[in-house]
Every structure is written in C-alpha cells, then in structure tokens.
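**Q** Give me coordinates for this.
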Amino acid sequence: MNIKRYFQSEPSNVGSSLSSSSKPSKIDLDDLPRDPSERKPISSYHPTQKDGIRLAYLLRGPCQPTEHDFPQTNYSGKLRRFNPDWYAGEFGNWLEYSVEADKAYCLYCYLFKESGQSEAFVSEGVQCWQKAREKFGGHVGKCNSFHNKAREKGEDLVKQARYIDVVVDEGTDIPKRQ
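**A** Predicted coordinates:
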C-alpha cells in the first residue's frame, strides 16, 4: 500500500513557527526514526501530518530487534536483560525495544498518547526486566485503558487506509454500507 499519495505535505516557509495554521514541513515517511528513543512526540508534528506519520509507523510495525546483544542489568544480585521472546504472543503487536536506550516502549501509546497518560511506555521508556510480563500486562490494563484505546485507534486507522486504498485502486465509488 502506498500511503504517500494520501499524505503529501507542502514545503514549509523557512523560519516560520509551527502552528495549526502554518504550512507543514515536508516529511519523508520512509525516513522516520526506527528506534523509539529517537522519535519526536507525535504532538510536535503538524496536525495535517499526524495520521500519515501514524499510519507509516503502524504499517512498519513495532521496532523489535532480535539480533542484538541485550545488555544485562543487576536487579538485587541477579542479572536480567530484555528478552526478545516477549515480542511473541500478547505483546507482539505493540512492544518495542530501543537499542540506544535499552528500554521498552509501546508503539500504540506513542502514536495516540492522550492527555493525562503516563510517559513511561511513550517517551521515557521502561527498563523492567524483572517480572516484565506482569509489568507489560499492567500497561495493557483493562478494556478502557489508555493502551487499549490507543490500540483501537491504530487498528481503525489501518482499516480506514486499506479501505481507501481498495476504492482508489479499483476506481470505484465508495460502496454503500449495508
């Protein structure tokens, strides 16, 4: 799916301040930082670019390096490290790891952070290799958690983009809902 055709940005005026009424600067969606610790907040992007950037990250998927020598941290006399096996199963669609920061992040919460939400899995990252499955499960939380709302928004954005892509590719009018 070529999302660039839906989210082309106009070049900005040099030296202009970023506001919702200013023109956005050109962003190469293929050049967005892969490592979660190197990303700038979604809120810092121009409003007309946010969904394009979110979609690019969602289609790319979470940053999940496996061929890395994960450093060990001493927890009460026991050495612990990030375990790439945590990508499997219930955490696989959102759990990210930063090689630069040796911390875990949440792709969905980064993309759809809400006011009042903790920065732990968003921009600060977490280094909780002891009882990590419990801590990751706690991050996911119950049905109405920040995480689950963010996941739903992400899934909806991908569905919407795929629907638009099918309609455009087939050259048809938007089908009537039944």
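
**Q** rest of the way, CA atoms for contacts and neighbours
**A** OK.

**Q** which ones are touching residue 146?
**A** 109, 113, 114, 117, 140 (C-alpha atoms under 8 Å, 6 or more residues apart in numbering).

**Q** again, 6 Å this time
**A** By C-alpha atoms under 6 Å, 6 or more residues apart in numbering, residue 146 lies in contact with nothing.

**Q** Isn't residue 112 up against residue 151?
**A** No - between residue 112 and residue 151 there is no contact under C-alpha atoms under 6 Å: 8.3 Å.

**Q** State the number of residues packed around residue 74.
**A** 11 (other C-alpha atoms under 10 Å).

**Q** Does it lie in a helix or a strand, and which?
**A** Secondary-structure element containing residue 74, defined by DSSP states H and E: strand 73-75.

**Q** residues making contact with that strand?
**A** For strand 73-75, contacts defined as C-alpha under 6 Å, 6+ apart pick out 79, 80.

**Q** And the next helix or strand after it, what's buried?
**A** Sequence-wise, the next helix or strand downstream of strand 73-75 (DSSP H and E) is strand 78-80. For strand 78-80, a neighbour-count test (16 or more other C-alpha atoms under 10 Å) marks residue 80 as buried.

**Q** one more to put side by side:
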Amino acid sequence: MSDYNASRKKNKGNSTLDAYFQKKRRTQEDNTSSPIATQNQNENESSPSAPNTTAPTRERVTQFDINSLSYDPGLRKRISDYHPDDQDAVRRAYIQRTVVQPRDHDFQQRFVGGGMRRFNPDWYDAYKTWLECSIAKEAAFCFVCYLFRDDIGAMDGDGHDTFVSKGFKGWNRPHAFSKHVGAINSVHNRCMEKYNALIDPQTSIQNVLSPVTPQARKDYQTRLVASLDCLRYLLLQGMAIRGHDESENSFNQGNFRELLKWYAKRKKKVAKVVLKNAPEIIK
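**A** Model (predicted):
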C-alpha cells in the first residue's frame, strides 16, 4: 500500500509539472499569435530604428563615361544628385565639353512683352564664358552656376535656380543676364571663381590678390625646412622651444630662435632668408 501511494504521489508530481510547462507554452504561443503581438512585430520590422534599415545612397559612377552625360543644358541631372566622390569628375567632363552655344539652330519664337521674340545668338558674344541655350527647352542657362551652385550652398528660390534648372525665357529682358551676374560677391561670381580655380589653380583669387614669385616660394621653402630641422632637434632632446623674452632686444630669445640663428650663420642659403643682417654675415 505504501509503494502504491508513493508511486501515485510521484506520478501526480510529474503530471503537475508537465501541466505547468504545457500551460506556459500555450500562453507564449497565444501571446505570439495575438493581434497585438503581431502588430508590435510588424512595427519593429518597419521601424526606422531597426538594425536592418538602411538609408538610400546615391549610386556611384563605377565606369564613368563622358558620353553618358546629357549634352543639352535643359536635360542635365543636377550635380548634387551624383555621388559626392563623382561630382568633380562630372564637372571636369562638362568643362571638357565646353559651353553649349548653338548658333545655327532655328530658335522658336514666343509672344513675350507684347511681341514675338526668340533667343538671340549674339548674346553669346557678351557672355561667352557661361551663357548656354537648351534646344530641348528653348531656354537659357548658366554653365558655371550649374556646375558649382550646389557646392557653395545656394538655395533654390534665390533667383539663380532659373538659370540652373528652370531655364530663362524672358527674351524681352536681355538685361537679366547682367543682373544674374550681379555684384562681386554674387552667387554667379562665386561659382565663376570656383570654375577658374578648377580649370587653372594659378588663376584663383588667392594667387591673383597675392602673387608670389618663384624666388619667394623657394625662399619660403628654405626657411621652412630650416625651422623644422631646429624644432625636430629640440623635440628629440626634450628642450623648451619658447623663451621668456623673444623680443628683438633680448639677449636670449629662447632655444628655437637662438638655435635657428646659430644654424643660419653656418648656412649662407638659410642666412639669406632668416637673418636681418644676412649680408654682413655672408661676407
């Protein structure tokens, strides 16, 4: 009798334990299959913060072909639509093609300003570096603003998008071309500056305002190399660079200045660009 009771008690315990886990599994399955759980799962899958979500990126131009670019100014894709690593290559490709200025095209007449008017090819002569005309849209565009307007941060709606994306068709207002050029710091002139710097770095505004002769560049390089040599020695020795009094009348201008003067007195080429009394020392 005692063996029977013990066996019954053991089986009862097992059945109770099995029932507990079966009940727990059913509860988990019900929660998983419930509409709320399904909705939360769908929200997690479509959430922008999900780890599998990736932001769209601009496609790289893997095999850049100049012939793949649209020739007509009215059909071009904006420079900002290209991958950042390809934008300069696209600019150079368009510069290689030069400005689009068709002269033999029979430009369409439109009723503008009280009369029938059309684009005048003679306008190219006045604005030969940037004025373009689209045959597809029968509209005028600005070449340099197309290339660099997005690069300088100009926003749409500032008036310059007319010459970049929309196209200018006010043939009764040719003075709008001069207005588009604007003052010295206008969007157009800033784009022109970038255009000139890209095709010829020597024509950049920094070099125009501060011309440097080849000899001045050579002297600068000599002075720079000598200064770096002295600084390298002081750093390797763990010595201080500056002095307490580095004025011209000081008897000790600090380790760097004193070492540079000592070095210059033994190198005539360095003395010419470092010391004020270089002619006396060279003699």
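
**Q** Tell me how they score on TM after superposing.
**A** Once the chains are laid over each other, their TM-score by TM-score structural alignment, normalised by the length of structure 1 reads 0.74; 146 aligned residues with a C-alpha RMSD of 2.3 Å.

**Q** coming back round to it: and the strand holding residue 74 of structure 1, how far from structure 2 on average?
**A** Its matched residues in structure 2 lie on average 1.3 Å from strand 73-75 of structure 1 after superposition (mean C-alpha distance after the TM-score superposition for structure 1).

**Q** so where is that strand in structure 2?
**A** Alignment of strand 73-75 of structure 1 against structure 2: residues 110-112, by TM-score structural alignment.

**Q** Could you identify the longest helix within structure 2?
**A** In structure 2, with assignment by DSSP state H, the single longest helix is helix 2-33.

**Q** Pull up the aligned stretch in structure 1 for the helix or strand just after that helix.
**A** Beyond helix 2-33 of structure 2 in the direction of the C-terminus, DSSP H and E gives the next helix or strand as helix 35-46. Following TM-score structural alignment, helix 35-46 of structure 2 has no partner segment in structure 1.

**Q** Which residue numbers in structure 1 does whatever helix or strand comes next after helix 35-46 of structure 2 align to?
**A** Remark: after helix 35-46 of structure 2, the chain's next helix or strand is helix 87-97, criterion DSSP H and E. The aligned range for helix 87-97 of structure 2 in structure 1 is 50-60, by TM-score structural alignment.

**Q** once aligned to structure 2, how far is the matching stretch on average?
**A** With mean C-alpha distance after the TM-score superposition for structure 1, stretch 50-60 of structure 1 departs from structure 2 by a mean of 1.2 Å once superposed.

**Q** in that stretch, what's buried?
**A** 50, 51, 52, 53, 54, 55, 56, 57, 58.

**Q** quick one: contacts for the fourth one?
**A** Same thing as residue 53 of structure 1. With C-alpha under 6 Å, 6+ apart, residue 53 of structure 1 has no contacts at all.

**Q** One more pass at 7 Å, please.
**A** Contacts for residue 53 of structure 1 (C-alpha atoms under 7 Å, 6 or more residues apart in numbering) come out as residue 29.

**Q** From residue 38 of structure 1, how far out is it?
**A** 15 Å (C-alpha to C-alpha, to the nearest Å).

**Q** Hmm, residue 63 of structure 1 is touching residue 35, no?
**A** Yes - using C-alpha atoms under 7 Å, residue 63 of structure 1 is in contact with residue 35, at 6.5 Å.

**Q** The two: which has the busier surroundings?
**A** Taking other C-alpha under 10 Å, residue 63 of structure 1 and residue 35 do not tie; residue 63 has more neighbours (22 against 18).
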